[in-house]
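**Q** what follows is a predicted structure for the sequence shown.
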Amino acid sequence: MKIIYHCFGGSHSSVLAAALHLDLIDKKKIPGISEMMSIPYFDKTTKADFGSIRLMGVDEYHNEIYVLGKKNLGSRYGKILMGIAEILGVKEDLLTVDCMSRVNWSMKIGGFTSRRMGWSRLGRPVLGKGTEAAFLDLVNLVEITRIKAMKRVQVV
């Protein structure tokens, strides 16, 4: 199965969710900004990355875990991906996860300041505090996603 975590920029909430899914960070300990910065792609997205589906890794059940920045497409992007998967006959092999419901204002302001404005020295501390506050919500989202993925696995 392929699991795509997506958010506005593909640089913060989706990347953190994918890192949690892949056990790159401990879900029982809220990471600081320096630990977050060590995650591949975290706060490193460029304009060229928007719309690109980037592989983060493979989980213990051989699910491929991806991240994606979708800009203003909202929930429509997941519907587009699922529609394409259905046309290709692989709908049961794809799970899209919208991370935006777990994003708070501090993450939005910090992410905008760091990525869009290019002022990472100002944006990252705000982003870090917001991400720390949203961490348990992202852990919850990942756990829900893992359960959904397990339900889709066919046992023969």
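**A** Looks like it arrived, so ask away.

**Q** alpha carbons only for contacts and neighbour counts from here, please
**A** Noted.

**Q** so which residues of this structure form helices?
**A** Assigned by DSSP state H, the chain shows helices spanning 13-21, 33-37, 76-87, 105-111, 120-152.

**Q** list the helices and strands the last one packs on?
**A** It refers to helix 120-152. helix 13-21, helix 33-37, helix 105-111 (3 or more C-alpha pairs under 8 Å, 6 or more residues apart in numbering; DSSP states H and E).

**Q** show me what the second one is packed against.
**A** The one in question is helix 33-37. Packed against helix 33-37 by the contact rule (3+ C-alpha pairs under 8 Å, 6+ apart) you find helix 120-152.

**Q** what angle separates the helix it packs on from helix 13-21?
**A** Interaxial angle of helix 120-152 relative to helix 13-21 (axes from the mean of the first three to the mean of the last three C-alpha atoms, to 10 degrees): 50 degrees.

**Q** sorry, back to before: which of the helices of the chain is buried the deepest?
**A** Among the helices of the chain, ranked by average contacts under mean count of other C-alpha atoms under 10 Å, first place goes to helix 13-21 (a mean of 27).

**Q** adding another structure so you can compare the two:
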Amino acid sequence: MIYIYNDFGGTHSTVMAATYHLKKLPQDREPTRQEILTAHNFNELVYSDRGKLFFHGTDEDGNKVYTMGRGRSKILVPGIYHLLLMLEKEGALNDKIILSNTSPTVPLALTFGGLTSRWLKIDWIGVPLLVKGIKQAYQDIIRLVHHTKDAARRSDERILMLENKQFK
């Protein structure tokens, strides 16, 4: 199975979801500032990285975990979904693939932190907001990852696109 966590930038909530999914972050407490800031690709991606898949590792069940930023595009993820459906129909896919939107977990502090740090390059303001936002969102991110894994296990569909609107 392949999991692809996606959101606007692909460098904050997606990274935390992938890192938690891979059991590199605890479930029983908020991650520390250091754990957040040292997560693979956290706050590192730039505009030209949108649409690229970034591999984060293989989980305990042998499933691959990726992240992706989609930018403002409302068609990128549905386009990928329909491409995957076509490849499945043609017999060109061997894995079940789950596209999971992490955007509904993003609080205002995380949005402003990303804007300030990634777009305006003002890290001394943006990074503390990012850390605060991740801590605010962390339980929702945990629930989203568990929901994503459960949906993948329960579904007979080979390609799943989860909008996760219930996390707003």
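**A** Perfect, thanks for sending it. Predicted model only: the values in this text are computed from it and were never measured.

**Q** follow-up on the earlier one: which of the helices and strands packed on helix 120-152 of the first structure sits closest to residue 64 of the first structure?
**A** When those are compared by C-alpha to C-alpha, helix 13-21 sits nearest residue 64 of the first structure, at 10.1 Å.

**Q** contacts for that closest one?
**A** The contact list for helix 13-21 of the first structure, computed with C-alpha atoms under 8 Å, 6 or more residues apart in numbering, reads 5-7, 25-27, 36, 39-42, 56, 59, 65-68, 98-100, 102-103, 131, 138-139, 141-143, 146.

**Q** nearest to residue 51 of the first structure, out of the helices of the first structure?
**A** When the helices of the first structure are compared by C-alpha to C-alpha, helix 76-87 sits nearest residue 51 of the first structure, at 9.6 Å.

**Q** for the closest one, name the packing helices and strands.
**A** Applying 3+ C-alpha pairs under 8 Å, 6+ apart, one finds that helix 76-87 of the first structure contacts strand 94-98.

**Q** can you name the residues of the second structure that the strand it packs on overlays?
**A** Mapped onto the second structure using TM-score structural alignment, strand 94-98 of the first structure spans residues 97-101.

**Q** what's the mean distance for the matching stretch versus the first structure?
**A** On superposition with the first structure, the mean distance recorded for stretch 97-101 of the second structure (mean C-alpha distance after the TM-score superposition for the first structure) is 0.5 Å.

**Q** residue 45 of the second structure touches residue 8, doesn't it?
**A** No: if you go by C-alpha atoms under 8 Å, residue 45 of the second structure and residue 8 don't touch, sitting 11.2 Å apart.

**Q** tell me which of those two has more neighbours.
**A** residue 8 (21 against 16; other C-alpha atoms under 10 Å).

**Q** residue 134 of the first structure pairs with which position in the second structure?
**A** Mapped onto the second structure by TM-score structural alignment, residue 134 of the first structure lines up with residue 137.

**Q** list the contacts of its match.
**A** Shown in contact with residue 137 of the second structure (C-alpha under 8 Å, 6+ apart): 105-107.

**Q** what about it, distance to residue 108 of the second structure?
**A** According to C-alpha to C-alpha, to the nearest Å, residue 137 of the second structure stands 10 Å off from residue 108 of the second structure.
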